[in-house]
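Chemist: Provide a 3D model corresponding to the input given below.
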Amino acid sequence: MDSKYKRQVNELNKLWHYMLIKGNYKDIENKYSKIKSLSTSELSIIRIISEKEDVIIKDVINALNIPKSTLTSIIDRLEKKSIIVRSISNKDRRSYKLQLTEEGKNIQKEHIKFEEDIYGRVMSSLDTYEEREEFLRLIRKIANNISK
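Modeler: Next comes the predicted model:
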């Protein structure tokens, strides 16, 4: 890693942490109590289930690229919390389909509002439409190249 690149990486690290600290997300966190105790993995699974009818475990494994054993333990936790239910799939009787309970649907609604709040703060920190479009273009580029 050359010195200019290393300087940029260090600056990104400092700025990222500064945003997390200065963002004052505590007020947001308190506003969204339903999602506060859930992990990122749990919220991701809830989102996947909410976006598609008849989601089976294999769909979630493929979407998140996690081992079946890991997913099973997360699903067990979500089921114990009455957020999802597992039942035999109509399209593949060998698989379980996952569905959100009413509580799960409420959590997903709150999660969407939370994300709109956070990302709204990020976008509103940019002055113009053009800046926001450029920011999105760069984020897209990062998202498309980060796993290469």
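Chemist: please count neighbours and contacts with C-alpha atoms only from this point.
Modeler: OK.
Chemist: can you show me the strands along this structure?
Modeler: Along the chain, the stretches classed as strands by DSSP state E are 55-56, 84-88, 96-100.
Chemist: structure for this one too, so we can compare:
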Amino acid sequence: MKFRYHFQKVVDLKSNEKTQAEWMLSTAIGKLQTEEEHLLQLMNDKNELISVIQSATESTASVSSLQEMHRYVYHLDECITKKNTDVKHAQVNVQRNQTFLNGKMVDEKVWLEARDKAKSKFQQEMLLREQNDLDEMATVRFAAKTGRAI
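Modeler: All right, here's what the predicted structure looks like:
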């Protein structure tokens, strides 16, 4: 007789939910990495522009071009501020997805442990049945050898 767990579909569902939560977390981490890369690029652009402004200040650069570069630095500052907000939102999303995944992992573990307990109980019952069958066969043989009825 083979073990069949009555709630196997629930176990499968919990496993699928955990897998979906892993995908969601993976997507959130990818989004966070993208936002952080964009932020880093903006900061590098700003630092390069500041270097250009400093070089232009030392040389003979027109006031209008310096003003234009300063306006662009201001624009980059605004972009950096917005991107910092985006990064924080992405971090919150990663944390939320991590918490969600942890919950799904606990759910799956509970159901897997319940299935394992049921399987262990089934195996013990099967061993007990086999032992009882062997005991009965031994009793019948003994009775047949001694010529006594059971």
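Chemist: TM value for the aligned chains?
Modeler: Laid over one another, the chains give 0.28 as their TM-score (TM-score structural alignment, normalised by the length of the first structure), with 66 aligned residues with a C-alpha RMSD of 5.0 Å.
Chemist: now the strands of the first structure as JSON lines including mean neighbour count and distance to L136 of the first structure?
Modeler: As requested, the strands of the first structure are exported to JSON lines (neighbours: other C-alpha atoms under 10 Å; distance: least, C-alpha to C-alpha, whole Å):
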{"stretch": "strand 55-56", "mean neighbour count": "20", "distance to L136 of the first structure": "30"}
{"stretch": "strand 84-88", "mean neighbour count": "16", "distance to L136 of the first structure": "33"}
{"stretch": "strand 96-100", "mean neighbour count": "22", "distance to L136 of the first structure": "31"}
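Chemist: in JSON lines, list those strands along with distance to Q108 of the first structure.
Modeler: Formatted as JSON lines, these follow (distance: least, C-alpha to C-alpha, whole Å):
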{"stretch": "strand 55-56", "distance to Q108 of the first structure": "16"}
{"stretch": "strand 84-88", "distance to Q108 of the first structure": "11"}
{"stretch": "strand 96-100", "distance to Q108 of the first structure": "9"}
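Chemist: out of these, which is closest to A143 of the first structure?
Modeler: A143 of the first structure lies closest to strand 55-56 among these, at 24.9 Å (C-alpha to C-alpha).
Chemist: picking that back up, ok, which of the strands of the first structure comes nearest E42 of the first structure?
Modeler: strand 84-88 (10.5 Å).
Chemist: which other helices and strands contact the longest helix seen in the first structure?
Modeler: Longest helix of the first structure, by residue count under DSSP state H: helix 102-124. In terms of contacts (3 or more C-alpha pairs under 8 Å, 6 or more residues apart in numbering; DSSP states H and E), helix 102-124 of the first structure is packed against helix 33-36, helix 40-51.
Chemist: among those, which is the most enclosed?
Modeler: helix 40-51 (a mean of 17; mean count of other C-alpha atoms under 10 Å).
Chemist: angle of that one against helix 102-124?
Modeler: Interaxial angle of helix 40-51 of the first structure relative to helix 102-124 (axes from the mean of the first three to the mean of the last three C-alpha atoms, to 10 degrees): 110 degrees.
Chemist: run the chain-centre distance for helix 40-51 of the first structure.
Modeler: Remark: helix 40-51 of the first structure is offset 7 Å from the chain centroid, using C-alpha atoms, centre = their mean, to the nearest Å.
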